[in-house]
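Chemist: fold the following and give me the result.
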Amino acid sequence: MQTLSTSNLPTRPEETGKAAAALPAPQYSLRRRVIAWAGTFIGVTVPLAGLIVAIVLTWGWGFTWVDFGLLVGMYLLTMSGVTIGFHRLFTHRSFQTFKPIQVVLGALGSMSFQGPLLDWVGRHRLHHQHSDHEGDPHSPYPHGPGLWGLFRGFWHSHIGWAFAPMPDGLDRYAGDLRRDKLILWVSNLFPLWAFLGVFIPAAIGYAFGGWTGALTGFLWGGLVRILLGHHATWCVNSVCHLWGKKPYNANDESRNNLFVGIIALGEGWHNNHHAFPSSARHGLRWWQIDWSYIVIRLMVLCGLAWKVRLPTPHELNMRGETQAPLEPAAG
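Modeler: All right, here's what the predicted structure looks like:
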């Protein structure tokens, strides 16, 4: 067993592929702006409408254990695809695993309806390079003084940023993954994975309750689950850059937030993550619940993951907080 330092892992685009300078201020055509706005509007409102319909139907049809199981099960699976797959594996390469598992994680993350894998990785690496500075696509700073400025910053970082087109040149920020034919294939099949993300819970619901079960499965395990997953992920961008504690010097306004840490499966320990972006473990204290890291640890124990990266005691101290060394995590 061996703990690998996080200090040598590439996190900037020039270290992961073709060199990429800071992107210029975007000047998008009206057509691109309309397409981006319409796509985001549909992606936000349809799951919300699904929640309203699901609540209305509950008064007449009830809320079954199958509905509950599909909501929780699909949430845990697809959000794990985002947190373990999209984020910790593909974006920051904090551990290694077999190709079939990479496909599964990429497919599950795509079922969250957060966009194709390579677009997600590129935008997130862009965020890390410019976190809370000019060029950050979803920083809540600066958006003016007072409560109105706080609201504008929260709105932009939570969902407002998604109404803008994808930045030009974003593919350079995922150049290493674009050269991997299997990962490129997974990313290009996003429409298929997204469809399966709502078809599977509907099919399971049908198996247990006929067409009524199919509809409630589609609503609770599909649309409502997508809504919850979206806002849990967006809270990392908004809440975790506005409210919480900053135990480490991360050169930005990232914060640790207990509530987001729980609902986002460990992603809410955001200051920890920005201080050590290549670490597979975000909850660095024993009490900081990190579901995603627990799964990675189980994968290690089963021989399904290796070269898991954690910050060394020296790296922890250099960032401003002293604590006991982390346990070994990789063989």
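Chemist: from here on, contacts and neighbour counts on C-alpha atoms
Modeler: Noted.
Chemist: and Ile247, what does it touch?
Modeler: Actually, residue 247 is Pro. It isn't Ile. Pro247 is in contact with 271-272, 320-321, counting by Cα atoms under 8 Å, 6 or more residues apart in numbering.
Chemist: here is a second sequence; please produce its structure as well for comparison:
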Amino acid sequence: MLDDTPGTDRSVAAPTDGQPGAKPMLAGRKASGEQVALYVVVLLPFLALLAAVPLAWGWGIGWTDVLIALAFYAVSGLGITVGYHRYFTHGAFKANRGLKIALAVAGSLAIEGPVIRWVADHRRHHAFSDREGDPHSPWRFGSSFAGLMKGFWYAHLGWLFDPEHTNQDKYAPDLLADEDLVRIDRQFPRWVVFTLLAPAVLGGLLSWSLTGALTAFFWASLVRVALLHHITWSINSVCHLIGERPYASRDKSANFWPLAILSFGESWHNSHHADPTCARHGVDRGQVDISARVIWLLEKLGWATDVRWPKRDRFDKLAARKAAEQAAA
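Modeler: Below you'll find the predicted structure:
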């Protein structure tokens, strides 16, 4: 029986297109105004990131900017990894109402899309990972060098501009039934404005200057958003092309250690795809997983319950299956 509480991983159990009574995978198209807004929120922070190095060379960054940027990076990034991903998409734990709302808002501050759309896209990714139907597989254009380069670009960024919507009624019905999440989802434009302007306000107040507000906006708003975007998108692109694959999974997901800290543990991607509902992705010794540590703290505080921590025997079996597959290849 499926659990209809927010955070349940329904993607594997969802009916696929072509089955009797199946809901379509796609539903509607993005409005032209939404497409324009998407170009702005993706490209403007990216241009700021490109300008960051020459601007940092002797101008415009201080400890106030750094601290504000780190704070907003941590809150919005963990909102994605702990909230959007491990809780809302996969149900790695249960959260009380206050934590649920806080995680939905924190994830919205990353400007990666409203929570329900993000979850629908990601559940669809797991349902069809690296197969036809996956919204962002780097293998969609084949395994030749040219195909992989085209696929890398598409998986990293290009898929965002696909005008088709993933069917939320099919992939996120539990979230659509939650009034709190529907409200936060609809308020997404407000959270975008807040996450861009709040650092500038803080920078201006802490420095008591217009310059402080402008530098905080540049570093803690634009550069911070761009960096977090590209780290998140690298999980879709890099972590399905490069890295180690110690555990059996149905796709080409890989563990890529260089991104572990900046992604708060999301780059242990093969481990995640091997056991999607597990609350810790860095399941092996020495694998840093900041998101898992945050979930552990939330559990200790009593705000998160029924946490699905990894079972060593399960991963040992997945490792043995992987070794058998490699031996038979």
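Chemist: reformat the contacts of Pro247 of the first structure as CSV; add distance to Pro201 of the first structure.
Modeler: What follows is these, written out as CSV (distance: Cα to Cα, whole Å):
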residue, distance to Pro201 of the first structure
Asn271, 35
Asn272, 35
Gly320, 46
Glu321, 44
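Chemist: name only those of those residues that count as buried.
Modeler: Buried members of those, scored by 16 or more other Cα atoms under 10 Å, are 271-272.
Chemist: go through the contacts of Pro247 of the first structure and flag which are in helices.
Modeler: 271-272 (DSSP state H).
Chemist: between the contacts of Pro247 of the first structure, which is nearest Leu298 of the first structure?
Modeler: Comparing the contacts of Pro247 of the first structure against Leu298 of the first structure with Cα to Cα places Asn272 closest, at 21.5 Å.
Chemist: if I look at the residue lying closest to that closest one once chain neighbours are set aside, how far off is Tyr28 of the first structure?
Modeler: Leaving aside its sequence neighbours, Asn272 of the first structure sits nearest to His282 (Cα to Cα, 6 or more residues apart in numbering; 5.9 Å). Separation of His282 of the first structure from Tyr28 of the first structure (Cα to Cα, to the nearest Å): 36 Å.
Chemist: same question for His133 of the first structure.
Modeler: Distance from His133 of the first structure to Tyr28 of the first structure, counting by Cα to Cα: 21 Å.
Chemist: on that earlier part again, wait, the residue nearest to Asn272 of the first structure sits on Leu265?
Modeler: No - using Cα atoms under 8 Å as the test, His282 of the first structure is too far from Leu265 to be in contact (9.9 Å).
Chemist: about what we covered before: more crowded one of His133 and Tyr28 of the first structure?
Modeler: Set side by side, His133 of the first structure and Tyr28 show more neighbours around His133, with 18 against 14, by other Cα atoms under 10 Å.
Chemist: aligned to His158 of the first structure, what sits in the second structure?
Modeler: Under the alignment (TM-score structural alignment), His158 of the first structure maps onto His156 of the second structure.
Chemist: my read: that match touches Leu148, true?
Modeler: No - His156 of the second structure is beyond contact range of Leu148, at 11.7 Å (criterion: Cα under 8 Å).
Chemist: hey, what's in contact with both of the two?
Modeler: The contact sets of His156 of the second structure and Leu148 overlap at Pro138 (Cα under 8 Å, 6+ apart).
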